[in-house]
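Visitor: Sequence and predicted structure, then a few things I'm wondering about:
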Amino acid sequence: MSTRKISSGVAMVVLSVGCLAADAASSCAPAFSEVDVRHGLKVQTDCGLPGRPLNRLTIRLNRVVNRAKLSEAQIVSLASATNVILGAIHAELDRVGGKTDTAFANVEPLVERLAEQIRAQPDAALASEARQWATRYEDLLRRSSIARSPDPLELQIDEALERFDLDGASQLLAQLLAEQQETPQETPQVFAARWYAAGEIELLRFAPQHALPYLEKACALQPEDSRMATALADTLQEQREFERAEPIYRTLLSRYQLLAQQKPAAYQPEIARTLDKLGNLYVGLQRPREAEAAYLRALESYWALAKQNPVAYGPAVAETFDNLGVLYRDTQRLKEAADAYREALDVDRASAYRAPATYKPDMATTLNDLGILYGATQRESDAEQAYREALHIQRALVRSNPAAYRPALARTLNNLGNLYSAMQQLREAEHAYKEALTIRQQLARESPALYRADVARTLTNLGALYRATQRPEQAQQAYRQALQIYRVLAGETPTVYQPDEARTLNNLGVLFSHSGRPREAEDAYRNALDLYRTLSRETPAAYRQDEARTLGNLSALLSQTQRPLEAEAIRREAARLSDTTDAP
């Protein structure tokens, strides 16, 4: 699935901060700063609200931020999502005249769950989730007011929802459902609506695993209700239960196609959205052909819709092209991937002309992806041009909001350094790597858990460059710094970082060998081999070739130091590994 929602999540909310309209009489909404986050969350707009509820919310959220050790970019993402939720709260309070203190106290655990989510999934699209939350909450309030029964528990549930007491609403509705099962008096439609509302409340509590049983019950009672079926399929997909979600999406698609024959304007968007979701599902199931077919059909529908309404559907066209680009890239269809990314870029350019703050980040992300693809297909000039345009956009974004966009800028600079190294433009490569390293070291000082590995990668790149330009002391220093980081990371997550530790040791071995330091070279090679042998036992196909390469390096070193018998034994071991690796 594309990362477009993640990359543009910050910008999407910047447009709405302070102006999430409650109604015609009020256009202000309380908001946290999405720029000044160095010392945590800070209120930017209070809209004249009493200071106490906002201050209490700020203190509690900053406690969560510190506990979760969020980076500045993650704090910006959390602030953006929180602002969307605060906008929805303020709108509802204006409508019903509710108490701010109570509502803000009830929303605190919701935002805490978002913070915990981004800690567990650093690239989580919090702003996108928050917008979905606001839409779901508004829809739930509307339906509960229409379908209310005389039961006093229903009134209590509505009151809990209006004051944003989702935990209380969940408990009350569970009580109501238990009572209706004991003494069934309502129609299946009413039962289904209540089960569905219970599932929606769990989704609003950011507890999708708790929502599933309720949604399943609702769909069993009302199998023809597309809204309920969509909520169930989406939640199953979110929980990576792809096999269970697929037949529901297929049924929905057939239903929408039939309805579109009579009302195409109403149901073509649903067809496109369902096809797009099926494409994402097939990617998760590792069925690329079906994913491609679904994306292409979704694209055809979105194109037709965008011709009539480019503002509404242009972004969906770009995102679907982006999804195709990722699919083609991951299946080694690099030319088609580049074509898809270019199409996405063209749509983003048109969208950025209308709303630059929203779509410039997407443009930079797509340009960076294009640069990688062009570099992999030996189109160095095109790659350089793509990276440079991405850098131009990202530097401007960093000037306006460094906390949000420094990581992306460093990533593009590192990639540009890789390109220049491949082109043997080593002076330009060094400049790009050093700028990337400076940014990544700053980020790692602020959030070491997130950015230490990036620092190590750029140091490794610089070590290779220094070695290629005959600067062994600087190369050794860069490699040793990278190795120190990788050893710490491998101690925490060995399966992820031991390969990097082994690779860096092998690079040090090569450097020492070429610098006339055979003893240190041998130690580095043997330490690398110890790691590779462990990795090869667990995942032979992935690491035997690396093990064979390091054995070959050690054999060459032993030959140079007049140890022919040991060299020959090591050479034979490397040959056996190579034969095993090459075997079908």
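Guide: That came through fine. Numbering: from 1, shown residues only.

Visitor: going forward, measure contacts between C-alpha atoms and count neighbours the same way
Guide: OK.

Visitor: Okay, helices next: where are they in the stretch 51-200 of the chain?
Guide: Taking DSSP state H, counting those that start in this stretch as the test, the helices found in the stretch 51-200 of the chain are 51-68, 72-96, 100-120, 126-146, 152-162, 166-182, 188-204.

Visitor: Please compare the first structure with the one that follows:
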Amino acid sequence: MARRPLPHRRTPRTRPLVDLGDGRVRLRPAGRPGLSRGAATHRVPAPPRAGRPAARTGLAPASSAGNHLAEAGRPAEGRTIAEEAVEIYRRLSGGNPAVYEPELARTLSNLGNHLADAGRLEEALVNEQEAVRIRSRLSGSNPAVREPELARSLSNLGDHLAQAGRWEEALDTAERAVKIYRRLHNPAHEPHFAAALHIIAKILQREGNLREALRATEEAEELYRKHAEAMPSVLPRLQGVLARRAELVEAIERQEPKPDGTR
């Protein structure tokens, strides 16, 4: 699918990014409280020094500013910043793709999530599909680092496809993510693995394949429970999985006959 240019949608309250030209981007002041001065400037990753991984250079990615704003209840501003972060990393990756393409893929994926949350599913799909293409290519040369990122993008893409009603494509895409996570067999990736399983469960439930959906839900529950104490952030996701499991158990009980032949 060809990438389409994204429209800029700014409101008077939006604080767009300013490219400082030295590897930093800054939120343009808007005369409003909400972000501290220290949180307003973000440095894009600098080219790696000898013996130092690229991921450890520089400060937090610019795209994280958009996530912080969305979490603070300012989704329109977060979405605008995510769009401008994509533009900046696209320009940087044109000059130095080895360093900046991974961050371009990250910002594309973040923007896809922002757009999906706003109901702009077609645009979300365009961005996440581009992220998948970049991460698929990068994973060939550095699978240990890039395959988990590819799996996350595939999981996001599967979710966006499901929201768009493209159920068969959604299932195939989410299953690709699960296949990668199974092969990696790394506890660090298990919360993302659980999220991909829950997407599959949602699709299977919609298709009426309740038993398979229940199995995927139970596996997701087990993975979330392993990390719930150390990572409280997974608790809302665990609650969602538990709610789906209860729905599935009830639906299966309604479908299957009781010993006396009734339902």
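Guide: Happy to help now that I have it. Here the structure is a predicted model, which means the values were calculated and not measured.

Visitor: related to what we said a few turns ago, buried deepest among the helices of the stretch 51-200 of the first structure, which one?
Guide: Of the helices of the stretch 51-200 of the first structure, the one with the most neighbours on average (mean count of other CA atoms under 10 Å) is helix 72-96, at a mean of 24.

Visitor: follow-up on the earlier one: any chance of the helices of the stretch 51-200 of the first structure in TSV, with distance to I6 of the first structure too?
Guide: Shown next, in TSV, are these (distance: least, CA to CA, whole Å):
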stretch	distance to I6 of the first structure
helix 51-68	19
helix 72-96	9
helix 100-120	11
helix 126-146	8
helix 152-162	29
helix 166-182	26
helix 188-204	20
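
Visitor: Ok, which of those comes nearest A340 of the first structure?
Guide: Closest of the helices of the stretch 51-200 of the first structure to A340 of the first structure is helix 126-146, at 23.4 Å (criterion: CA to CA).

Visitor: what stretch of the second structure lies opposite that closest one in the alignment?
Guide: Alignment note (TM-score structural alignment): helix 126-146 of the first structure is unmatched in the second structure.

Visitor: Can you give the contact residues for that helix?
Guide: 5-6, 9-10, 12-13, 77-78, 80-82, 84-85, 88, 114, 118, 158, 161-162, 197, 200, 204 (CA atoms under 8 Å, 6 or more residues apart in numbering).

Visitor: list the contacts for Q498 of the first structure?
Guide: With CA under 8 Å, 6+ apart, Q498 of the first structure has these contacts: Y486, R487, A490, L531.

Visitor: hang on, I meant A62 of the second structure
Guide: So A62 of the second structure contacts V25, T41, H42, R43, V44, A85 (CA under 8 Å, 6+ apart).

Visitor: from those, which ones fall inside helices?
Guide: A85 (DSSP state H).

Visitor: Separate out the buried members of the contacts of A62 of the second structure.
Guide: Buried by 16 or more other CA atoms under 10 Å: V25, T41, H42, R43, V44, A85, out of the contacts of A62 of the second structure.

Visitor: Columns distance to L171 of the second structure on top of those, output as TSV?
Guide: Output for these, formatted as TSV (distance: CA to CA, whole Å):
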residue	distance to L171 of the second structure
V25	38
T41	39
H42	36
R43	37
V44	34
A85	30
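
Visitor: The residues you listed: which two are farthest apart?
Guide: So, these by CA to CA: farthest apart are T41 and A85, at 12.5 Å.

Visitor: How much space separates the closest residue to A68 of the first structure other than its chain neighbours from T365 of the first structure?
Guide: Excluding its sequence neighbours, the residue lying closest to A68 of the first structure (CA to CA, 6 or more residues apart in numbering) is R119, at 6.0 Å. Going from R119 of the first structure to T365 of the first structure by CA to CA, to the nearest Å gives 22 Å.
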